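In: just coords:
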């Protein structure tokens, strides 16, 4: 099912758009201009989707487990993240997704035995926030949206995908390279059985250029970013190995 969902989302794309013109972002706040001109090379056809290949480690049950994964992010419809995680030496396969406004997760030991399955309003709301933040891997989405500068190194961007909107704060350096991301995400990181909004985000430790797009290539993310609880909230570390754009 995860395979079909990811491939269907990837196949449902249109041709890349007009070439990026740096003059088109001249009206934006300074940190937004620096970021977009750094992230998108002049003349790069703007993409509507990206397919990522990645590896890393994820914290499950208090322990870090290695994973390898593919992800498709679609500008109009959402994302599917399909992965294989090794927990105590055993493979767990499955996916997280938010497509056309509906979020779900489905994970199975040995690809057969259910380990975690969830859907519904809370899962969808949390996954929508993730989709909005992960536009850092598809920066063409961020060229025609609303930006507001906090200072010379930080700007809020309003991201809308499939009718769901949210604000994400990006921190950039003097070159425009992305250094951190933070936003309020819906979820239940304290596992109390009730969801609410909590600080979420992470740091960008490296970047790479693929097909004219310079994107984060090594990231660490999690709950409670920017607070004293970040050490306990961090749960995902990933390295992007390849990115293909459509």
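Out: Thanks, I have the structure now. Because the structure is predicted, anything quoted here is derived from the model rather than measured. Residues are numbered from 1 along each chain as shown.
In: make it CA atoms for all contacts and neighbour counts henceforth
Out: OK.
In: name the single longest helix found in this protein.
Out: Selection of the longest helix in the chain by residue count, based on DSSP state H, yields helix 121-133.
In: what is that one packed up against?
Out: Taking 3 or more CA pairs under 8 Å, 6 or more residues apart in numbering; DSSP states H and E as the contact definition, the neighbouring helices and strands of helix 121-133 are strand 78-87, strand 90-99, strand 102-109, strand 154-161, strand 164-172, strand 178-187.
In: residue 42: which of the ones you listed is closest?
Out: Among these, strand 178-187 comes nearest to residue 42, with 17.9 Å by CA to CA.
In: so how far is the closest one off the chain centroid?
Out: Relative to its chain's centre, strand 178-187 lies at 10 Å (CA atoms, centre = their mean, to the nearest Å).
In: alright, now check it against this:
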């Protein structure tokens, strides 16, 4: 909760600071001209042209999570907040691990530092993951999720490379960290997946680099934005694929 209060306070301050500069600013074709063609198509597909630049994003999610490759799927609901163009987010997800055991997971990233904290009933600590591998992983997560707030694709902290007509590679730099990932599109500009090589937490403090795949399956209208509404995330381990989360966006607000 302390993280969240500080996060919201800083976000409001940033929004107030930037408001006078961007009050009347909307995204134009000229703004996106420097981006790779498939990214330009995506910005048009999501109806971003003519929309304002954003500094704050809030969304709610429902879905399922699998805690281990051989575990059963369990229900999940979550809320998430982002700051833009400053790179920061907090995600709070709730799962019912057993009839009387409700667990809250908090993913956090701000200024080059990321963490994952697990608490029983929201306040009894069960575990924490921190360190350089976690921070890089959380920055990668932010990069993969800018699909929900497309104006962030115009950020000066993201360098784009056109790989081909339906694939663009992005490198994001923040807080002394740098990660890269690939955005996959169809010919109409619809994003179909994000892929990257990312650190996987294998438990007991062990991390290893592995292929990470986040496909998008559906889109929906959110107050005039046409954005991905369903997707999942999969670790592509040598010993087999591990799909660990399936999400549906219930609501999203871009301000």
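Out: Done, it's in. These numbers were taken from a predicted model, which means no experiment stands behind them.
In: how much does the longest helix of the first structure stray from the second structure?
Out: On the superposed models, the aligned residues of the second structure are on average 1.8 Å from helix 121-133 of the first structure, with distances taken as mean CA distance after the TM-score superposition for the first structure.
In: buried residues in that helix, which are they?
Out: Under the neighbour-count criterion of 16 or more other CA atoms under 10 Å, helix 121-133 of the first structure has 122-133 buried.
In: likewise for stretch 154-172 of the second structure?
Out: Within stretch 154-172 of the second structure, the residues that count as buried by 16+ other CA under 10 Å are 154, 157-158, 160, 162, 166-172.
In: which of the residues you listed lies closest to residue 116 of the second structure?
Out: In terms of CA to CA, no member of those lies closer to residue 116 of the second structure than residue 172, at 20.5 Å.
In: ok, that closest one - contacts?
Out: The contact partners of residue 172 of the second structure, by CA atoms under 8 Å, 6 or more residues apart in numbering, come to 143, 157-159, 178-180.
In: one step back: okay if I get the helices and strands packed on helix 121-133 of the first structure as JSON lines plus distance to residue 205 of the first structure?
Out: Listed next are those as JSON lines, based on distance: least, CA to CA, whole Å:
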{"stretch": "strand 78-87", "distance to residue 205 of the first structure": "21"}
{"stretch": "strand 90-99", "distance to residue 205 of the first structure": "24"}
{"stretch": "strand 102-109", "distance to residue 205 of the first structure": "28"}
{"stretch": "strand 154-161", "distance to residue 205 of the first structure": "17"}
{"stretch": "strand 164-172", "distance to residue 205 of the first structure": "12"}
{"stretch": "strand 178-187", "distance to residue 205 of the first structure": "7"}
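In: which one of those strands lies closest to residue 197 of the first structure?
Out: With distances scored as CA to CA, the stretch of those nearest to residue 197 of the first structure is strand 178-187 (4.3 Å).
In: just give me the neighbour total for the closest residue to residue 37 of the first structure other than its chain neighbours.
Out: By the measure of CA to CA, 6 or more residues apart in numbering, the closest residue to residue 37 of the first structure outside its immediate chain neighbours is residue 22, 6.1 Å from it. For residue 22 of the first structure, the tally of surrounding residues (other CA atoms under 10 Å) stands at 17.
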